[in-house]
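Undergrad: Requesting a structural model of the entry that follows:
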Amino acid sequence: MKAKISVYQLFAGIVMAPLGTAILFLITPEAKQDAWIAMLIYIIPGIMLQIIYTSLWKKYPKDTIVTYMPKIFGKILGYIISIVYILFFAYEAARVARDFTDLILISSMPKVSSTIILLSIMLVSGYAAYLGLENMFRSANLFLYIWIIFFILEWLFLYRTEGTLKFYNIKPILHNGIVPVIKESWKLITFPYGETLIMAMFFPYVKETSKVRKISLLSIIFMGIFLTLNTVMFISVLGVNFASNSLFPFLRTVRLMHIGETFDRVDIFVILIMMIGGFIKVSFFMYGSMLGFSKMVKIKDTRYLALPFSVVVFFTAMLIAKNYPQHIYIGQTLTITYIHLPLTVIIPIIALIIYYIKRLIFKIDAET
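TA: Down below sits the predicted model:
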């Protein structure tokens, strides 16, 4: 029986997929104290991306991005692009797994082997992928509520902790105008907004197909506002320089808040909340890779691919970088520019243009 997901679960999936890692960092340090404005502005390109993704899906409503690329670009080039997307999703799963391995290693368990931590992450994520699409989206739906509640409580506790929220840190606002902010923050279009491309693998499984675009656009707006408030929090609490240079500004921020008079360290709870997002994101991207591969080689049950793909992601995550600074450099500089940009922005735009050109040519031929 074909898996089915609701539009509410789709909303949660679109939000949770990028948010799993986006919430950890100050994503646009180049914009300095205007980083929150950049996040807000780039909601618009994020919405445009969703229009492109959903437009492509509406042309081929029974297909995923892996299966409709050969129909647009032709068999040879199309299959090559599809294979690249399968590898991209697996690579993203490995990057996220490495992110959270280093998070645990640096923040709470420096004496534990990174191999053991990574293995634990992959066991949970691999099992989630084995359980299938419906279970992953149900989990995303549940944990989105948990994240929202935690985020609200975080603001409340920071407000009640004297001297933590210093909103003067976000000033001066647009000191050099809005153009430099837009120019310096172009990477936001690829991360976090471009990462929602993974949902193009799951659109055919949504029950209420007529609401897919509406829900996709609402989810981008919600995520953009969520990350904007998160960025304001980082800058106001830590200051722009400290937030930019901190390995994990999210963790550093919550360590400053106090809950009551004695309970002032919530590190383990915060790491657990962040790990939930990490597990969901790894599961989504790994399952997207599994699903794409199964479509190409005509495997009906993707569960058989959970173990081999978990092994591939595990070793990729181990070998992806020598250390955490190198991992961050590769991710924020090389990956975003040379992998994310072409795969999440350029190719989908070209694919939609080619579709309309073909449609116009065939229509003209039919008329003549």
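Undergrad: Going by C-alpha atoms from here, please, whenever you check contacts or count neighbours.
TA: Fine.
Undergrad: how many neighbours does the closest residue to residue 14 other than its chain neighbours have?
TA: Spatially, and ignoring its direct neighbours in sequence, residue 14 is nearest to residue 196 (5.8 Å; C-alpha to C-alpha, 6 or more residues apart in numbering). A total of 25 residues lie near residue 196 under the criterion other C-alpha atoms under 10 Å.
Undergrad: One more: residue 271?
TA: Counted by other C-alpha under 10 Å, the residues lying close to residue 271 total 17.
Undergrad: so the residue nearest to residue 14 sits right up against residue 18, yeah?
TA: Yes: using C-alpha atoms under 8 Å, residue 196 makes contact with residue 18 at a distance of 6.6 Å.
Undergrad: tell me the contacts of residue 27?
TA: 35, 188 (C-alpha atoms under 8 Å, 6 or more residues apart in numbering).
Undergrad: Next, the structure of the following sequence, for comparison with the previous one:
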Amino acid sequence: MTKEVISDKQGISLVILFIMGSTLVLGTGAEAGKDSWLAILVAAAFACPVVLMYSRLLALSPGKDLFYISEWVLGRMLGKGIGLLYIWFAFHLGALVIRNFGEFINTISLPETPKIIPMTGLVLLCLWAVKSGIEVLGRWGELGLIVLLILIFLTIGLLVPKMDWRNIQPFLQKGFKPIGKGALAVFSFPFAETVVFAGVFSVLQRKNSIYRVYLWGLLLGAAIVWATAFTEILVLGEGEYTTILFPAHSTVRRINIRNFIQRLEIIPAIAFLGGGFIKVSICLFSACYGIARVCNYEDYRIVASPVALLMLNLSHWIYDSTMEMFDWAFQVWPYYAFFFQVILPAILLVAGEIKNRQGKGAGKNYDG
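TA: Take a look at the predicted model:
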């Protein structure tokens, strides 16, 4: 396939934006109530060894992706089967994010406009990114992250007068069980979703930097998610934070500086568009890379258009309502995704370590 490269800084930027994705608008960890900010910290702590597991798996064969490594570790047929599972996961995740975007736009801004219209616009934008190559996406991510960080932290600064520290007191009022449930939700959405990058991180310019990119991307992305969730809880309180559909939008609506600085709801919309664009594009990249590997195509771009259109079609039909979308995201997704995020990578890593110790290093005896 066509060889592309991105720098470590661009890789970290993409991971951060991927984690921000739809999380900043939908919120996460609401199961923990006012202790959601603690749940995010616990989830980040558990996610660190998991992303190190992804990194180690990729380090077994520097410069190769998850689809190649699956075939090397488990053999051609079984490895292609695992590859198909991860193609589905990336495809499914991309469709979910597209629908998140459509529901947000339809609920907040354009209630009379069919959801398929903004969803189609996002998919076409992501398709353009995939056709242009991940190098273009990496450069956009590096610049876009700076803009989004300025907007996010400026917004947090403007919300300081609206914060009430009593909204997070007392700590651990309901015990550790809600925090555990909230941490599981945050772990699966969005931290461990970064397993999708295992399908595209063969493009890193420095092959030995996979640990640095993955870990720094996770930690910085988690810090941003924590800061926004902490702000939302302080401003909205537990009742609103855990019941409203889009807490970021409701939080930003509270900004009113002398009746002059107000109506800044466009900021979470911009953050959602920027992060969602990156997240869907990475999912589309990973699915197309995987199909090209499994089908032995020379260039992943030849399947980009049909995959993008199928992803759009799935996103349109996957839910019957907004409430069904939220119910799936917070009640079903953590358990469904755990298989792809933890169990399969763990199996691949154990098998890969055994094969590596037997002296059958990836790329030495496997021609993929």
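Undergrad: so what corresponds to the residue nearest to residue 14 of structure 1 in structure 2?
TA: Alignment note (TM-score structural alignment): residue 196 of structure 1 maps to residue 194 of structure 2.
Undergrad: any idea how far the nearest residue to residue 165 of structure 1 once chain neighbours are set aside is from residue 315 of structure 1?
TA: Distances taken as C-alpha to C-alpha, 6+ apart put residue 237 closest to residue 165 of structure 1, at 4.9 Å, once the chain neighbours are dropped. Note on residue 237 of structure 1: its distance to residue 315 of structure 1, by C-alpha to C-alpha, to the nearest Å, is 37 Å.
Undergrad: again with residue 44 of structure 1
TA: Where residue 315 of structure 1 is concerned, residue 44 of structure 1 sits at a distance of 37 Å (C-alpha to C-alpha).
Undergrad: Likewise for residue 146 of structure 1?
TA: 31 Å.
Undergrad: So which residues make contact with stretch 131-139 of structure 2?
TA: The contact list for stretch 131-139 of structure 2, computed with C-alpha under 8 Å, 6+ apart, reads 4-7, 10-11, 13-14, 129-130, 278, 285, 301, 304.
Undergrad: same check, this time on stretch 94-111 of structure 2
TA: With contacts defined as C-alpha under 8 Å, 6+ apart, stretch 94-111 of structure 2 is touched by 22, 112-116, 118-119, 122-123, 246, 272-273, 276, 279-281, 283-284, 311-312, 314-316, 322, 325.
Undergrad: Now the buried members of these.
TA: 22, 115-116, 118-119, 122-123, 246, 272-273, 276, 279-281, 283-284, 311-312, 314-316, 322, 325 (16 or more other C-alpha atoms under 10 Å).
Undergrad: now, which of these lie within helices?
TA: Among those, the residues falling in helices (DSSP state H) are 116, 118-119, 122-123, 272-273, 276, 279-281, 283-284, 311-312, 314-316, 322, 325.
Undergrad: got the buried residues for the helix or strand in which residue 135 of structure 2 is found?
TA: Taking DSSP states H and E as the definition, residue 135 of structure 2 sits inside helix 134-159. For helix 134-159 of structure 2, a neighbour-count test (16+ other C-alpha under 10 Å) marks 134-135, 137-142, 144-145, 148, 151-152, 155-156, 158-159 as buried.
Undergrad: what element comes up after it heading to the C-terminus?
TA: The element immediately downstream of helix 134-159 of structure 2 (helix or strand, assigned by DSSP H and E) is helix 177-188.
Undergrad: Now do the helix or strand that that next one is followed by: distance to the chain's middle.
TA: Tracing the chain past helix 177-188 of structure 2, the next element assigned as helix or strand by DSSP H and E is helix 210-243. Computed by C-alpha atoms, centre = their mean, to the nearest Å, the chain-centroid distance of helix 210-243 of structure 2 equals 13 Å.
Undergrad: cool, and stretch 345-359 of structure 2?
TA: With C-alpha atoms, centre = their mean, you get 26 Å for stretch 345-359 of structure 2.
Undergrad: quick one: buried residues of that stretch?
TA: Those buried within stretch 345-359 of structure 2 under the rule 16+ other C-alpha under 10 Å are 345, 346, 348, 349, 351, 352, 353, 355.
Undergrad: And for stretch 33-51 of structure 1?
TA: Under the neighbour-count criterion of 16+ other C-alpha under 10 Å, stretch 33-51 of structure 1 has 33-47, 49-51 buried.
Undergrad: Now for residue 271 of structure 1: which residues touch it?
TA: When contacts are counted by C-alpha under 8 Å, 6+ apart, residue 271 of structure 1 is found next to 104, 251.
Undergrad: Show me what it lines up with in structure 2.
TA: For residue 271 of structure 1, the residue aligned by TM-score structural alignment is residue 269.
Undergrad: Doesn't its match belong to a helix?
TA: Yes: checked against DSSP: H, G, I helix; E, B strand; the rest coil, residue 269 of structure 2 lies within a helix.
Undergrad: I'd like the distance from it to residue 156 of structure 2, if you could.
TA: Distance from residue 269 of structure 2 to residue 156 of structure 2, counting by C-alpha to C-alpha: 15 Å.
Undergrad: Residue 281 of structure 2 now?
TA: Relative to residue 156 of structure 2, residue 281 of structure 2 is positioned 28 Å away (C-alpha to C-alpha).
Undergrad: Please name the residues that touch residue 354 of structure 1.
TA: Taking C-alpha under 8 Å, 6+ apart, we find residue 354 of structure 1 in contact with 72, 73.
Undergrad: swap in residue 164 of structure 1?
TA: Counting by C-alpha under 8 Å, 6+ apart, residue 164 of structure 1 has contacts 158, 236, 237, 256, 257.
Undergrad: To which residue of structure 2 is the second one aligned?
TA: For residue 236 of structure 1, the equivalent position in structure 2 is taken to be residue 234, counting by TM-score structural alignment.
Undergrad: same deal with residue 207 of structure 1?
TA: The alignment partner of residue 207 of structure 1 in structure 2, by TM-score structural alignment, is residue 205.
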